[in-house]
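In: Quick one: sequence and predicted model below, then my questions.
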Amino acid sequence: MPVPEELRTLALTPRHLSLLTHLLLDGPMSVNELAAGIEVAPTTVSLMIGELSHKGILDRRESDTDRRRKIVSISLADG
């Protein structure tokens, strides 16, 4: 499956796309849940989330039940 036109200029790797697919299909989740889903270390997922957040693709927020836990979601902001 080709990378969507909107994402081609963002220089995303297959692992970035895997992370985005998990969030798209399963909704917002924690770093640890994402790491388990794409089978990489949480530190690697944190780095990828940082990269995608700087590009405006992802949002991070504190969990309502545990402020130490970060919930990651796809950004709904345009452009």
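Out: Received the coordinates, thanks. Predicted model, so just to flag it, every value in this text is computed and none were measured.
In: going forward, measure contacts and count neighbours with C-alpha atoms only.
Out: Noted.
In: quick one: contacts of stretch 3-20?
Out: With Cα atoms under 8 Å, 6 or more residues apart in numbering as the contact definition, stretch 3-20 has outside contacts at 34, 38, 48, 52, 55, 74.
In: Determine which two of the residues you listed are furthest apart.
Out: By the measure Cα to Cα, 38 and 55 form the most distant pair in the contacts of stretch 3-20, at 20.6 Å.
In: okay, these two: which has more neighbours?
Out: residue 38 (16 against 10; other Cα atoms under 10 Å).
In: Pull up the gap between the more buried one and residue 48, please.
Out: 12 Å (Cα to Cα, to the nearest Å).
In: sorry, back to before: in strands only, show me the contacts of stretch 3-20.
Out: residue 74 (DSSP state E).
In: For stretch 27-44, measure first residue to last.
Out: When the termini of stretch 27-44 are compared using Cα to Cα, they are 20 Å apart.
In: For it, which outside residues touch it?
Out: Counting by Cα under 8 Å, 6+ apart, residues outside stretch 27-44 touching it are 15, 18-19, 22-23, 45-46, 69-74.
In: Provide a list of residues in contact with the residue of the chain positioned farthest from its centre.
Out: Most distant residue from the mean C-alpha position of the chain: residue 65, 20.4 Å away (Cα atoms, centre = their mean). Residues near residue 65 by Cα under 8 Å, 6+ apart: none.
In: also this one, for the comparison:
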Amino acid sequence: MTSGLPAQQIPPTEIRQGVVRLARRLSSERPADGLSLNKSSVLAHLLRNGPMSAGALAAADHQQPQSLTRVFAELEREGLIVRSRDDHDGRQRVLELTEKGRETLVHDMARRDAWLDIALSDLTETERQVLLLAARLMTRLADSPARHAESPAP
């Protein structure tokens, strides 16, 4: 157990492994006809943050706008998002979640949330509160500015 150790002595490997394993488990609970990870991520950003430009959305998802161009087009074709003029800058276009997009995202997340709800029921109240705190901290970590560590020697 690593509790009580200074930050420099906490091995990031254990945290990374736990996050990756949970992400894979949640992914396995995704419905076969569910949204791709990119599509659900885009819709979730729009649900949380409201209308956003393609560039702002890509930056929030730590991706290049070009890598999401096809995803945006597919979501728009499926009626899950719409593009409209920015109220503040008429030259700018923003992506906005449609009601169908919101419903699709909620349905897509429901199965994973149901599995997680069952898994959480096996934990104590204290453990659930620790996980809630950890989730908030992981969100902060994910949103922190990129700082690249020196590459380890081979």
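Out: Arrived safely. Everything numeric here is computed off the predicted structure, so don't read it as measured data.
In: Give me the TM-score for these two chains.
Out: Here the TM-score for the pair of chains, by TM-score structural alignment, normalised by the length of the first structure, is 0.76; 75 aligned residues with a Cα RMSD of 2.3 Å.
In: Read off where the host helix or strand of residue 136 of the second structure ends up in the first structure.
Out: For residue 136 of the second structure, the host element (DSSP states H and E) is helix 125-143. Against the first structure, there is no aligned range for helix 125-143 of the second structure (TM-score structural alignment).
In: on that earlier part again, the residue farthest from the centre of the first structure pairs with which position in the second structure?
Out: Residue 65 of the first structure maps onto residue 88 of the second structure when the alignment is built from TM-score structural alignment.
In: how close does whichever residue in the first structure pairs up with residue 46 of the second structure sit to residue 59 of the first structure?
Out: Counting by TM-score structural alignment, residue 46 of the second structure corresponds to residue 23 in the first structure. To residue 59 of the first structure, residue 23 of the first structure is 11 Å away according to Cα to Cα.
In: Need the residues touching each of the two.
Out: 73, 74.
In: How much space separates the residue positioned nearest the centre of the second structure from residue 28 of the second structure?
Out: With the centre of the second structure defined as its mean C-alpha position, the nearest residue by Cα atoms, centre = their mean is residue 41, 5.1 Å away. Residue 41 of the second structure sits 16 Å away from residue 28 of the second structure, going by Cα to Cα.
In: and the longest helix seen in the second structure, what other elements does it pack with?
Out: Longest among the helix segments of the second structure by residue count, using DSSP state H, is helix 99-120. Judged by 3 or more Cα pairs under 8 Å, 6 or more residues apart in numbering; DSSP states H and E, helix 99-120 of the second structure is in contact with helix 12-28, helix 37-49.
In: and of those, who's closest to residue 113 of the second structure?
Out: Comparing those by Cα to Cα, helix 12-28 comes nearest, at 8.6 Å.
In: buried ones in the closest one?
Out: residue 26 (16 or more other Cα atoms under 10 Å).
In: circling back: make a PyMOL selection of whichever of the contacts of stretch 27-44 of the first structure turn out to be buried.
Out: Command for PyMOL that selects the buried part of the contacts of stretch 27-44 of the first structure, burial taken from 16+ other Cα under 10 Å:
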select buried, resi 19+22+23+45+69+70+71+72+73+74
